[in-house]
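In: Turn this into a structure:
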Amino acid sequence: MTTGESSGLEVRVLGPLEAVVHGRPVDLGGPQPQGVLAELAAVPGRTVSVGALVDELWGPLPPRDAHRTVRTYVSRLRAALRHVTGGDAATVLVTRPPGYELRVDPGFVDAWRFQRLVTSGQQALGAQPRLAFERLTAALGLWRGDAFAEFGHLPGIAAKSEQLERLRLSATEARIESALALGLDAQAAAELEVLVRAHPTRELLWGQLMIALYRLGRQADALGVFRVARALLREEHGVEPSPALSAVHSRILRHDPSLSGAGRSSLQGTAVIGSTAVVGSTVLQ
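Out: Coordinates of the predicted model:
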């Protein structure tokens, strides 16, 4: 049995920070102690030095007693955990020179569970679209808001949040592909019409929307989507649609039979998946 299992502690960072023990919330105190826990939860099972915590919490001008203050925050967090668990919280928030470690199985931190589910779902995508859809749906269901929502002012945490948000979008694209492979075209189209407005530089989303509409018998709308995407890319980014997106357009024009059947990768036969077309800072992949 791991420490996470024995303590019952689960840390949730895919939204506002939460710590729960067997479903009971832990009062984590103010923003600074919460920041310490967030830093440790970002790398469960690894030691974060007191110096690194000081740098993250206060930047280049920490107070003179910053190291002692960090130790006080850890003591408060342990007390809060002890109040809920009744056990020895020092076995979860462990002192390991030169700092501290959150000693839980990564599976008890939602961000790590999310990443495992995404990896598993993406691996299943080609041969097992139903399994991919289920795992990617489960992964995305862990989100309750922005990752590490209240810690955007902490540079290290903000970088981790950006990584998770990028993976969230990639997981969304993969889940939509699995939905199209399962013939869930109407569901995918409804979701994609929102997503292309939120992420207009993600050409894969535009391509998926075009295919979903075409498979719903809406060829004119699918071609209209391409015109909208092309105009946006030209006017706002000064680039033409990638060869991958243009290939989807061409396949729709010639009524390519491979676009129609469920039970296969929705973009099979094009270069959309795995291409390296770049729009601004976005890689189509």
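In: contacts, neighbours, all on C-alpha from now
Out: Will do.
In: And the helix or strand encompassing residue 197, what's buried?
Out: Element membership for residue 197 (DSSP states H and E) is helix 185-198. Buried residues in helix 185-198, counted by 16 or more other CA atoms under 10 Å: 185, 188-189, 192, 195-196.
In: ok, now stretch 12-21?
Out: Buried-residue list, stretch 12-21, by 16+ other CA under 10 Å: 12-15, 17-21.
In: Repeat that for stretch 217-227.
Out: Buried residues in stretch 217-227 (16+ other CA under 10 Å): 219, 222-223, 225-226.
In: any chance of the residues you listed in JSON lines, with secondary structure and distance to residue 177 too?
Out: Putting the buried residues of stretch 217-227 into JSON lines (DSSP: H, G, I helix; E, B strand; the rest coil; distance: CA to CA, whole Å) gives the following:
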{"residue": "219", "secondary structure": "helix", "distance to residue 177": "19"}
{"residue": "222", "secondary structure": "helix", "distance to residue 177": "16"}
{"residue": "223", "secondary structure": "helix", "distance to residue 177": "19"}
{"residue": "225", "secondary structure": "helix", "distance to residue 177": "18"}
{"residue": "226", "secondary structure": "helix", "distance to residue 177": "18"}
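In: which among the residues you listed gets closest to residue 130?
Out: Checking the buried residues of stretch 217-227 against residue 130 with CA to CA, the nearest one is residue 222 at 25.4 Å.
In: Spatially nearest residue to the residue nearest the centre of the chain (excluding sequence neighbours)?
Out: Taking CA atoms, centre = their mean, the centroid of the chain lies closest to residue 168, which sits 2.8 Å from it. In this structure, residue 168 finds its nearest non-sequential neighbour in residue 140, 7.0 Å apart by CA to CA, 6 or more residues apart in numbering.
In: looking at it, the one you found is touching residue 171, isn't it?
Out: Yes: applying CA atoms under 8 Å, one finds residue 140 in contact with residue 171, separated by 7.5 Å.
In: Report how many residues lie close to the residue nearest to residue 168.
Out: Residue crowding around residue 140 was assessed by other CA atoms under 10 Å; the count is 19.
In: run this one through as well so I can compare:
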Amino acid sequence: MDGGSPQPLRIAVLGPVRAWWHGTPLDLGPVRRQAVLAALVLRPGLLVSHEQLLDDVWGTQPPGSGRRVLPSYIYQLRKALDTAGAGRSASVIRSGRDGYRFVNDGTRLDVAELAGRIGEAQRARASGDLATALDRFSQARTLSRGEPLAGLPGPFAQGERQRLVQRQRTFQQERLECLVRLGRSAEALDDLAALSASEPYDESLAALWMRALYGSGRQAAALGAYQDLRGRLRDELGVDPGTELRRVHQAVLRRDDEQLLGAAAVRAAAVPGGE
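Out: Modelled structure (predicted):
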């Protein structure tokens, strides 16, 4: 976790866009103004031109007032986010040649925290420290408050929303993989069921679902899950399961605990019987 004093300004985009100053919620105004803020916050330090901001938020239907709308939005955002009397030179939103940039010095951004937790988790997993990896992935999960950039209009918000949703799905799958490899497959089943329902043709997710079912003592259900997906792939897409899914299927048939669950899970399962 971060040390030292907490940053006074906090901005969150992993859900509805919100901001706080020393824990007090700030009024960011209507959704298009929030969309302008998001287009700057998610490009920290980069100068974003007026034209780019208009495209980001209004797309092919620019406002009747043209670029004149942006200074009023920036003024209101500075008024909400900056300390009293900060002035433009000390604002979190700086003016540049024909554009604006967000300066995140001293600002706590949930997307930056998310990236940090995911990075820590992936490094721990690569080193074999699955317990720490699971802890960091779980911390990352708590940062999400629903659909990213919820309710924001414009092409930029739409594209970032899709990117962040996919990132959430990826690290959630990595967290569930840690649970399976730690011998805690039963804890992964509900979340895996929800993910599988939203991604019915994702073979790597289906393989993990089969492994979790097997690790929970449900070999027949794991084999049934394979047959169900195999049928959907053939009937709806005209393809057969890929190499990974076939390999997991064969391992379930052989009851190959080490391949399906990993050495740590096998050791965890062996402890009660060895006592």
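In: so what's the residue nearest to residue 168 of the first structure up against?
Out: Each residue near residue 140 of the first structure by CA atoms under 8 Å, 6 or more residues apart in numbering is listed here: 114, 168, 171-172.
In: would JSON lines of the residues you listed with distance to residue 78 of the first structure and secondary structure be doable?
Out: Below are those laid out as JSON lines (distance: CA to CA, whole Å; DSSP: H, G, I helix; E, B strand; the rest coil):
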{"residue": "114", "distance to residue 78 of the first structure": "26", "secondary structure": "helix"}
{"residue": "168", "distance to residue 78 of the first structure": "31", "secondary structure": "helix"}
{"residue": "171", "distance to residue 78 of the first structure": "35", "secondary structure": "helix"}
{"residue": "172", "distance to residue 78 of the first structure": "37", "secondary structure": "helix"}
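In: Redo the residues you listed as CSV? Include distance to residue 235 of the first structure.
Out: Below are the contacts of residue 140 of the first structure laid out as CSV (distance: CA to CA, whole Å):
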residue, distance to residue 235 of the first structure
114, 36
168, 28
171, 28
172, 26
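In: Check the gap between the closest residue to residue 98 of the first structure other than its chain neighbours and residue 70 of the first structure for me.
Out: With sequence-adjacent residues excluded and distances taken as CA to CA, 6+ apart, residue 98 of the first structure is closest to residue 49, at 4.9 Å. Using CA to CA, to the nearest Å, one obtains 10 Å as the distance from residue 49 of the first structure to residue 70 of the first structure.
In: The two: which is more packed in?
Out: residue 70 (20 against 17).
In: Identify the residue of the second structure aligned to the more buried one.
Out: When the second structure is aligned by TM-score structural alignment, residue 70 of the first structure is paired with residue 70.
In: ok, the closest residue to that match other than its chain neighbours - how many residues close by?
Out: Leaving aside its sequence neighbours, residue 70 of the second structure sits nearest to residue 50 (CA to CA, 6+ apart; 7.5 Å). Residue neighbour count, defined by other CA under 10 Å, stands at 19 for residue 50 of the second structure.
In: Repeat that for residue 61 of the first structure.
Out: Other residues within reach of residue 61 of the first structure by the criterion other CA under 10 Å amount to 9.
In: and it, helix, strand or coil?
Out: At residue 61 of the first structure the chain is in coil, as set by DSSP: H, G, I helix; E, B strand; the rest coil.
In: Return the distance of the one helix or strand residue 74 of the first structure maps to from the chain's centre.
Out: Element membership for residue 74 of the first structure, per DSSP H and E: helix 66-85. Here helix 66-85 of the first structure is found 29 Å from its chain centre; the criterion is CA atoms, centre = their mean, to the nearest Å.
In: Show residues contacting that helix.
Out: 7-8, 21, 24, 26-29, 32-33, 36-37, 50-51, 53-54, 88-90, 93.
In: mean per-residue distance, the helix or strand containing residue 32 of the first structure to the second structure?
Out: Counting by DSSP H and E, the element that carries residue 32 of the first structure is helix 31-41. Helix 31-41 of the first structure, aligned to the second structure and superposed, deviates on average by 1.3 Å (mean CA distance after the TM-score superposition for the first structure).
In: Can you mark which positions in that helix are buried?
Out: Quick answer for helix 31-41 of the first structure (16+ other CA under 10 Å): 32-41.
In: Strands of the stretch 151-285 of the first structure, start to end?
Out: Under the criterion DSSP state E, counting those that start in this stretch, the stretch 151-285 of the first structure contains strands at 278-279, 282-283.
In: In TSV, list those strands along with distance to residue 105 of the first structure and mean neighbour count.
Out: Listed next are the strands of the stretch 151-285 of the first structure as TSV, based on distance: least, CA to CA, whole Å; neighbours: other CA atoms under 10 Å:
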stretch	distance to residue 105 of the first structure	mean neighbour count
strand 278-279	37	18
strand 282-283	32	14
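In: Rebuild these as CSV, extending it with distance to residue 151 of the first structure.
Out: Listed next are those as CSV, based on distance: least, CA to CA, whole Å:
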stretch, distance to residue 151 of the first structure
strand 278-279, 29
strand 282-283, 24
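In: And what about the spatially most distant residue from the centre of the first structure, helix, strand or coil?
Out: Taking CA atoms, centre = their mean, the residue of the first structure most remote from its mean C-alpha position is residue 64, at 37.1 Å. Secondary structure state of residue 64 of the first structure, per three-state DSSP, is coil.
In: Generate JSON lines for the buried residues of stretch 217-227 of the first structure, with distance to residue 129 of the first structure as supplementary columns.
Out: Below are these laid out as JSON lines (distance: CA to CA, whole Å):
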{"residue": "219", "distance to residue 129 of the first structure": "25"}
{"residue": "222", "distance to residue 129 of the first structure": "24"}
{"residue": "223", "distance to residue 129 of the first structure": "27"}
{"residue": "225", "distance to residue 129 of the first structure": "26"}
{"residue": "226", "distance to residue 129 of the first structure": "26"}
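In: quick one: which of those is nearest to residue 132 of the first structure?
Out: For these, the nearest to residue 132 of the first structure is residue 222 (25.7 Å; CA to CA).
In: Name the nearest residue to residue 234 of the second structure, sequence neighbours excluded.
Out: The nearest residue in space to residue 234 of the second structure (CA to CA, 6+ apart) is residue 240, at 5.9 Å.
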